[in-house]
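J.: Please work out how this folds:
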Amino acid sequence: MGDSWTRVCAAGELLPDEYRVVDVDGVLIAVYNVGGQYYAIEDVCTHDGGELASGDRNGFVLTCPRHGAQFDLRTGEALCAPAYSPTACFPVKVEQGAVWTRDDRW
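T.: Down below sits the predicted model:
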């Protein structure tokens, strides 16, 4: 964790409106391409701990597939009940032709 970056995929493999989930030291991180910009959040709904990434996305708003909580991909902010706490956001970079992310919380 910390300074260690994890390769998500080749930059050309994550097209606009697509996402990938990667395991970063036991933390599942969902990386999204929204209009050519990359955003990464923890793949966990803070309402019940369920996975989040497969939910519907409208712009920057991701809806949990289980109970409908919504999160902002840019900030992780919980936008509506039943979630009240944000999910974690992570840095993303494009370097050496690949998309990278890391868990920088520690």
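J.: From here on, just use CA atoms for contacts and neighbour counts.
T.: Noted.
J.: Number of residues surrounding the closest residue to residue 51 other than its chain neighbours?
T.: Nearest non-adjacent residue to residue 51, counting by C-alpha to C-alpha, 6 or more residues apart in numbering: residue 44, 4.8 Å away. For residue 44, the neighbour count with other C-alpha atoms under 10 Å is 20.
J.: cool, residue 92 as well?
T.: With other C-alpha under 10 Å as criterion, residue 92 counts 22.
J.: got it, and the one 4 residues further on?
T.: Residues contacting residue 96 under the criterion other C-alpha under 10 Å number 9.
J.: quick one: contacts for it?
T.: Neighbouring residues of residue 96 by C-alpha atoms under 8 Å, 6 or more residues apart in numbering: there are none.
J.: Please apply the same query to residue 27.
T.: Residues near residue 27 by C-alpha under 8 Å, 6+ apart: 42, 103.
J.: which strand is the longest one in this structure?
T.: Longest strand in the chain, counting residues (DSSP state E): strand 27-34.
J.: Buried residues, it. List them.
T.: For strand 27-34, a neighbour-count test (16 or more other C-alpha atoms under 10 Å) marks 28-34 as buried.
J.: And this one, please, so the two structures can be compared:
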Amino acid sequence: MSAQRVCSASGLEMDTPLRVELDGIAIAVVKDSDGEIHAIGDRCTHGDVSLSEGFVEGKTLECWAHGSAFSLETGAALNLPAYEPVPVFVVQIDGDDVLIDPTVTKEV
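T.: Got it, this is the predicted structure:
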């Protein structure tokens, strides 16, 4: 499968997650305060709730339900109650288009 356009880079609000779904896979797309764009699995590994409804701080996305934070760079759960990581997807930028292939995750 190839990367698919999910949004425009200029349309992403800083520190505001955007939920997208590609081929049945929910993904949270985030432009952090440095302007870097990340894509991680949108389901908290602790409570099975949407991470895109959570809070961005630096390079982390915090689950709104129970407070577990996940690294936007590695997907690692940074605090309890979650301990399992979420997948991190490769993001490609083509002009102003943000492209993600839901079958390609980052090696961390």
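J.: what residue of structure 1 matches up with residue 46 of structure 2?
T.: When structure 1 is aligned by TM-score structural alignment, residue 46 of structure 2 is paired with residue 47.
J.: Could you check how far the nearest residue to that match once chain neighbours are set aside is from residue 66 of structure 1?
T.: Leaving out its chain neighbours, the residue that sits closest to residue 47 of structure 1 by C-alpha to C-alpha, 6+ apart is residue 83, at 4.5 Å. To residue 66 of structure 1, residue 83 of structure 1 is 12 Å away according to C-alpha to C-alpha, to the nearest Å.
J.: Tell me which of these two has more neighbours.
T.: More neighbours surround residue 83 than the other of residue 83 of structure 1 and residue 66, with 20 against 14 (other C-alpha under 10 Å).
J.: isn't that one right up against residue 46?
T.: Yes: with contact defined as C-alpha atoms under 8 Å, residue 83 of structure 1 counts as touching residue 46 (5.9 Å).
J.: so where's the longest strand in structure 2?
T.: Max-length strand for structure 2 by DSSP E is strand 97-105.
J.: buried stuff in that strand?
T.: Buried, per 16+ other C-alpha under 10 Å, within strand 97-105 of structure 2: 97-102, 105.
J.: would you list those in JSON lines and tack on distance to residue 52 of structure 2?
T.: Converted to JSON lines, these look like this (distance: C-alpha to C-alpha, whole Å):
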{"residue": "97", "distance to residue 52 of structure 2": "20"}
{"residue": "98", "distance to residue 52 of structure 2": "17"}
{"residue": "99", "distance to residue 52 of structure 2": "18"}
{"residue": "100", "distance to residue 52 of structure 2": "16"}
{"residue": "101", "distance to residue 52 of structure 2": "18"}
{"residue": "102", "distance to residue 52 of structure 2": "16"}
{"residue": "105", "distance to residue 52 of structure 2": "18"}
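J.: and which of those is nearest to residue 56 of structure 2?
T.: Relative to residue 56 of structure 2, the closest of these is residue 98; by C-alpha to C-alpha it sits at 18.9 Å.
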